[in-house]
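>>> Sequence and predicted structure below; questions after.
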Amino acid sequence: MALNKSLDVVQSEENLTPLSPRMMNTLRKNNNVFSFIRSQAEEEIDILTENLRSMELGQDKFELNDSDEISFEEGEIQEHLDPICLHDPGLQELITLLVDWIHGQLTLDRVQLNNIETDYRDGQVLRLIYEKVMGNDPIDLPCGDFVQSRERQKRNLFFIVDKINSCMKNIDDQLQSKTKLIFAGEILNTLRFLIKINNYCFRNDRPSVILPRALKVNILKIKRVEKRLQHEKRVVNILGNHFQPGARDAFDTLIENAPPQKVTMVKNVLKKFVNSYLTPIGFEVETLEEFQDGARFCALIGCLQKFFIPFYAYIQKPETFEERLKNVEFAITLLEDGGFAKPVNRAAEIARGDIKSILRIIYGLFVKYKTD
């Protein structure tokens, strides 16, 4: 990527990436816009490559929050923050930004926020955020204010989290589990909820704070199966995925700017993953670009989702662009039927062999199915 092109992106108001105060100070001090773009892009690449590496090599020892409130139901999936991340200056800055934002909006209510693990568990601060920050009519908590009983605090919390979630029109089938973890003082779920509220406020012209685009953290994803806990360690962007069609992301930077050995590592890990499913059925690939035929995507999705796709449903050996496009469109339909969000790339980009578009889909499948 050329320097002049990068500077044009930053200087354009339509494409301006929101910066946190720390990032702004770094820019002023270094007077180097390009270095900031690289740091943001490199952060996203690090998240991608570290996630691949950690899942490929296996799991490290990981300690959970020792709260008495954490318990697991059969089949329940929980995500916990690696405690070592609490020493990361970037995460500390994120917490400070969010706390200062809430403090600033609730000054007249004399709210004191001292501990992110406990400040939100009784629902009172979240109710004020719902009313004063998000701009909704006042509501009463079901068990009243200033309750001391843990069960009443939990009932209040579940009530207001559901209210906020409904206001944001956010559909989340794990909301009950995540709310339980907020009550338990699990920081990851509390931060993610506050970030969603801030993003909602930003989109709806309510008071909000500008957050960085990417911040990597280690998480432990845990599922209880037959009275045993299965787990996997991942590297994620706690700020979420804000990719928009036409915007650059980690895959753009990976292919265009990353060192060749890093690109090779990503491709090799993903190729090993897909071939573990495709080789037994005779669809092994030498390069990931072969997925442009769409047929291998159909076969891979069928293997991963454990259902048989009739051979007549797609063209096994497409010879024209139109036939490849038809296969890719069918594969995208299979993805959506399996619960995946609609890919941001157009089917035609995949059918033309665009490696960035292919990598995005395969990486999403890798993250979801690697440890199943």
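Yes, it's here. Numbers count the residues shown, from 1 in each chain.
>>> alpha carbons only for contacts and neighbour counts from here, please
OK.
>>> contacting residues around stretch 238-253?
41-42, 44-45, 48, 192, 195, 212-217, 344-345, 356, 359-360 (C-alpha atoms under 8 Å, 6 or more residues apart in numbering).
>>> Ala341 - that's part of a helix, no?
No: Ala341: not assigned to a helix; according to DSSP: H, G, I helix; E, B strand; the rest coil it is coil.
>>> burial measure for the nearest residue to it once chain neighbours are set aside, as a count.
Nearest in space to Ala341, with sequence neighbours left out and distances taken as C-alpha to C-alpha, 6 or more residues apart in numbering, is Leu335 at 7.7 Å. When neighbours are defined as other C-alpha atoms under 10 Å, Leu335 has 21 of them.
>>> does the residue positioned nearest the centre of the chain sit in a helix, a strand or a coil?
Centroid check for the chain by C-alpha atoms, centre = their mean gives Gly240 as the closest residue, at 3.8 Å. Under three-state DSSP, the three-state class of Gly240 is coil.
>>> Spell out the residue ranges of the helices in the stretch 151-300 of the chain.
175-183, 187-203, 250-257, 260-278, 295-305 (DSSP state H, counting those that start in this stretch).
>>> Among these, which comes closest to Ile139?
helix 187-203 (17.6 Å; C-alpha to C-alpha).
>>> Show me which parts of the closest one are buried, residue by residue.
By neighbour count on 16 or more other C-alpha atoms under 10 Å, the buried set for helix 187-203 is 187-191, 193-201.
>>> okay, pairing it with this:
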Amino acid sequence: MTSKSMDPDFLNAFKLPFDNDQSSSEKEIISGEKRKHIQPSSQNDPKLEGLKTFLLDWINATLKEEHIVVKSIEEDIFDGLVLHHLLERLGAMKLNVQEIALSVSSQKHKLKVVVETVSRCLHLEESQLKWSVEEIYKKDLLATLHLLVAMAKHFQPDMDIPPNVSVEVLIVEPTKKGIKTEKVFEFITDNRQNLDERSAQTDVFDELFKLAPDKVKAVKQAIVHFVNKHLGNLGLTVKDVDSQFADGVILLLLIGQLEGYFLNLSDFFLTPCSDTEMLHNANLAVDLLLSGGLLDSPVNPEDIVNRDVKTTLRVLYSLFSKYKSK
């Protein structure tokens, strides 16, 4: 990783090799906007190309019945039309936006509605977003890929998205001393090597069940007390950690209470009637914990549904460790 500062007097001589509109770039930098660009060295990376092909195939397969064909991530996503149909198809929802938006203002309005709806579905705060309406509309490849990958992971969590896709990114940021540039590597999809290494590590609950099984009961009691303290205002009481979290409902309500947001009842099954509906709830809960940076090790949502006590305690402890003093 390298960084340097550039005096504003040399701004006119500063040209990004991958930006065809120098005057536009300069205006954005002068106005104080931090920008990120994929370095040319990463543009033709086979893994990046493979991810783009994978996403194109996924989009076209999803929208096949609507006779929509997408040929380019860079050129066919920016105006919100494809994202609109993709969101309605995957999320089973109806958006109040124009079907065809031709003017710049109507396209941006439509895109804004779609992107904000995606963010709500994913339960992401603005600070957690790796994309923006402006970036998507400007055909920013990095932002568009982040958005599509997030949608795929949320709506079809079992899909085998190509792992370990990263790109070298140039970050351009104005400072009081001039223009600061920094090169970093940014992952677009999960770094499976890191996940595998973390999953191979022995965590506190592996140790607890193996070396101190007599203390498991005390840990359960402490967590039950913690859960009931925060769910009391909802009229809910937990007595059995082993079974009451299997359908994901209480877990989702607990996350919402602790993280300070309301979960739309259309996003999960309040009274799940099947393993599929329970798994949907568990997947959503794990997604929320991961996006909030609360999980220190990978968790299989199916283990929650299958009442794996160690997994359930591991998930609850991730919340307990952050909010125990709240």
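The structure has been received and is ready for your questions. Keep in mind the model is a prediction, meaning the values are calculated, not measured.
>>> got the helices of the stretch 151-300 of the first structure as JSON lines, with distance to Pro138 of the first structure columns?
Below are those laid out as JSON lines (distance: least, C-alpha to C-alpha, whole Å):
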{"stretch": "helix 175-183", "distance to Pro138 of the first structure": "21"}
{"stretch": "helix 187-203", "distance to Pro138 of the first structure": "17"}
{"stretch": "helix 250-257", "distance to Pro138 of the first structure": "42"}
{"stretch": "helix 260-278", "distance to Pro138 of the first structure": "50"}
{"stretch": "helix 295-305", "distance to Pro138 of the first structure": "45"}
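>>> What is the neighbour count of the corresponding residue of the first structure for Ser119 of the second structure?
In the first structure, Ser119 of the second structure lines up with Asn165, judged by TM-score structural alignment. Counted by other C-alpha under 10 Å, the residues lying close to Asn165 of the first structure total 16.
>>> now the one 5 residues further on
Residue neighbour count, defined by other C-alpha under 10 Å, stands at 12 for Asn170 of the first structure.
>>> Could you measure from it over to Leu191 of the first structure?
As judged by C-alpha to C-alpha, to the nearest Å, Asn170 of the first structure and Leu191 of the first structure stand 16 Å apart.
>>> And Glu349 of the first structure, by the same measure?
36 Å.
>>> Same check on Phe183 of the first structure?
For Phe183 of the first structure, the distance to Leu191 of the first structure (C-alpha to C-alpha) stands at 13 Å.
>>> now Leu64 of the first structure
Using C-alpha to C-alpha, one gets 17 Å for the distance from Leu64 of the first structure to Leu191 of the first structure.
>>> likewise Gln148 of the first structure?
Per C-alpha to C-alpha, Gln148 of the first structure is found 24 Å from Leu191 of the first structure.
>>> Contact partners for the aligned residue in the first structure for Pro174 of the second structure?
By TM-score structural alignment, Pro174 of the second structure lines up with Arg224 in the first structure. Taking C-alpha under 8 Å, 6+ apart as the criterion, Arg224 of the first structure is in contact with Phe72, Glu73, Glu74, Gly75, Glu76, Ile77, Gln230.
>>> and these, which are buried?
Buried among these (16+ other C-alpha under 10 Å): Phe72, Ile77.
>>> which of the contacts of Arg224 of the first structure also appear as contacts in the second structure?
Retained in the second structure: Phe72, Glu73, Gly75, Glu76, Ile77, Gln230, out of those (criterion both residues aligned by TM-score structural alignment, their matches' C-alpha atoms under 8 Å).
>>> Which two among those are spaced furthest apart?
Maximum distance among those (C-alpha to C-alpha): 12.7 Å, for Glu73 and Gln230.
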